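J.: no FASTA, just this:
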C-alpha cells in the first residue's frame, strides 16, 4: 500500500522483485541503483543472512509523476530466493504496490520458476492479497545463455492466467530491458493508483498521470 507523506508532498510506492534463487533479482537492483543519479536515490541496503540477502533502496524517478500535487517516489526490494527464508519473503511483501517476477530462462530452472510463482501467490494470499489486484510484470532473464527455453514456453507456464500481463526478455547482467521492466510495472501501478484516487475523491485540477509512451524511471 502506498505511503503518503504530507510534509514532503510525496507518495511512496513499493515494488518487490520476486523469483527463485540466483535468477537475477540482485543484479537487477544493482544495475538500476548504479544508473540513477546519486542525488535522486538512497543507499543500496543489504540485509544479509547466512546464505542469502534482501536488498532495497528508494529513489525519485527521472520523469517524476505528480498525482494531485504529490511527487511519486519508489522503493525497490528483492526477496531471498531460498525457500528457507519464506518468512522474510512474507515480510517484504507487506504493503507491496507492484511486483516484478524474475524468471530464470534456463530449461533446468523451469521447476524452480513455477514453484517460486506459486509461492508468491501463496504468500500474497496469507496477507489477503492477490495477483488479480496487484500490478505485476514478468521478466524472462538470462536470455543470453545457450540453454534457454523459448519465450512461448515461458508464457505458457507463467503467463497463463485469465488476464495476461506484460513480459520482457532481459539480460540483467548487461542491463538489457532492465529499465523497460521497471518502467512497465511503475506505469501500471501509477495508473491504478490515479484511477482509484479519482474514483474515491473526484478528479482534481492539475492531476498528472504517466503516459504509456513515457518512461517513468528513465
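T.: Sure thing, it's come through. Bear in mind that the values here come from a model prediction, so they are computed numbers and not experimental data.

J.: okay, CA-based contacts and neighbour counts for the rest of this
T.: Noted.

J.: wait, a helix at residue 186?
T.: Yes - secondary structure of residue 186 (DSSP: H, G, I helix; E, B strand; the rest coil): part of a helix.

J.: comparison target, given below:
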C-alpha cells in the first residue's frame, strides 16, 4: 500500500491501470504522459511484444509538492492484458492504492471484460489486498467504435456498483484526464480516511486535487510544484 516517509515528508501512491488485452490501458498512459509534458518525473517506459502491446508494464512516474512542502509521488503502471501474463499482472498489482479498470465498450468484448474484472479481484486477494479498501474507477473506452454499449447501458451499469464510471476515446484523449483525476481523488480520499493526511501532514484533499489539476496545465502557466 501507500509508502509514507515521515522524515523526508514524502508519500508515494501506486496507481494501476488494469483490464483485458488491447482495451486501451497503454493508450491511457501515453495520453497522460503527452498532456502532462514537463510535469512528469521521467520518461514513459513501454515494452511491446508481438502478442500484446504491453508485456510487462508501463511506468509513468509523477512527482509534485504541496504548498505545505510535502512531496507526493504518483507511480502509474499498466498490466499486460493477456491471460498468459497473469503472473506479471499479479506482481504489478502488489501494493496498489488505486486501480483504473479499462473496459472495452464493445458488446462483443463483454466476456473479456468480465473475466478480466474477476481476475482483478482474484489477484487482489492473492496479494492480500481487500477489494473494498482499494480505490477503483471504471472506464468504458473505445466509445467511437461500432457495436458499443449505449450511454444508457453504461449509466445503468454505473448505478449497479459504487465505483465511479467514466467513458473515453483514449486514442483521442477524451475521458483520459477525467478518469485519472477520478482515480487520484478516490485514492487520496481512502488514504486520508486511513492515515489522516490532513491533520498529520497538513495536506488536504483540496490541496492534493489542486496539484493534480496543475499537472494538466502548460508548464510555466502557474506556480506548478512538480518535479522534473
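T.: That came through, no problem. Just so it is clear, the model here is predicted, and its values are computed rather than measured.

J.: show me where the second structure has strands.
T.: 3-5, 10-18, 59-65, 71-78, 98-104, 135-141, 165-167 (DSSP state E).

J.: and among these, the most buried is which?
T.: strand 98-104 (a mean of 27; mean count of other C-alpha atoms under 10 Å).

J.: does anything pack onto it? Which helices or strands?
T.: Contact partners of strand 98-104 of the second structure among helices and strands, from 3 or more C-alpha pairs under 8 Å, 6 or more residues apart in numbering; DSSP states H and E: strand 10-18, helix 110-126, strand 135-141, helix 176-195.

J.: could I get the strands of the second structure as JSON lines with distance to residue 155 of the second structure?
T.: Output for the strands of the second structure, formatted as JSON lines (distance: least, C-alpha to C-alpha, whole Å):
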{"stretch": "strand 3-5", "distance to residue 155 of the second structure": "35"}
{"stretch": "strand 10-18", "distance to residue 155 of the second structure": "21"}
{"stretch": "strand 59-65", "distance to residue 155 of the second structure": "30"}
{"stretch": "strand 71-78", "distance to residue 155 of the second structure": "25"}
{"stretch": "strand 98-104", "distance to residue 155 of the second structure": "14"}
{"stretch": "strand 135-141", "distance to residue 155 of the second structure": "11"}
{"stretch": "strand 165-167", "distance to residue 155 of the second structure": "8"}
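
J.: quick one: closest of those to residue 120 of the second structure.
T.: Nearest to residue 120 of the second structure, of all the strands of the second structure, is strand 10-18, at 7.6 Å by C-alpha to C-alpha.

J.: counting by contacts, list what that closest one packs against.
T.: strand 3-5, strand 71-78, strand 98-104.

J.: contact partners of that strand?
T.: Here strand 10-18 of the second structure makes contact (C-alpha atoms under 8 Å, 6 or more residues apart in numbering) with 1-5, 25, 70-79, 81, 92-93, 95-102, 120.

J.: circling back to that earlier point, residue 36 of the second structure: which of the helices and strands packed on strand 98-104 of the second structure is closest?
T.: The minimum distance between residue 36 of the second structure and those falls on helix 176-195, with 9.8 Å, by C-alpha to C-alpha.

J.: could you tell me where that closest one falls in the first structure?
T.: Using TM-score structural alignment, the residues of the first structure aligned to helix 176-195 of the second structure are 178-197.

J.: average distance between that stretch and the second structure?
T.: Here stretch 178-197 of the first structure, set against the second structure after superposition, deviates by a mean of 1.0 Å using mean C-alpha distance after the TM-score superposition for the first structure.

J.: any idea how far residue 19 of the first structure is from the closest residue to residue 215 of the first structure other than its chain neighbours?
T.: Take residue 215 of the first structure and drop its neighbours on the chain: the residue closest to it by C-alpha to C-alpha, 6 or more residues apart in numbering is residue 183, 5.7 Å away. Relative to residue 19 of the first structure, residue 183 of the first structure is positioned 19 Å away (C-alpha to C-alpha, to the nearest Å).

J.: of the two, who's got more company?
T.: Higher neighbour count among residue 183 of the first structure and residue 19: residue 19, with 28 against 18, using other C-alpha atoms under 10 Å.

J.: what residues are up against the closest residue to that one other than its chain neighbours?
T.: Leaving out its chain neighbours, the residue that sits closest to residue 19 of the first structure by C-alpha to C-alpha, 6+ apart is residue 102, at 5.0 Å. For residue 102 of the first structure, the contacting residues are 17-20, 23-25, 138-141, by C-alpha under 8 Å, 6+ apart.

J.: picking up where we left off before, in the match of helix 176-195 of the second structure, what counts as buried?
T.: Across stretch 178-197 of the first structure, burial judged by 16 or more other C-alpha atoms under 10 Å covers 178-194.

J.: number of nearby residues for the nearest residue to residue 208 of the second structure once chain neighbours are set aside?
T.: Leaving aside its sequence neighbours, residue 208 of the second structure sits nearest to residue 66 (C-alpha to C-alpha, 6+ apart; 7.0 Å). With neighbours defined by other C-alpha under 10 Å, the count for residue 66 of the second structure comes to 19.
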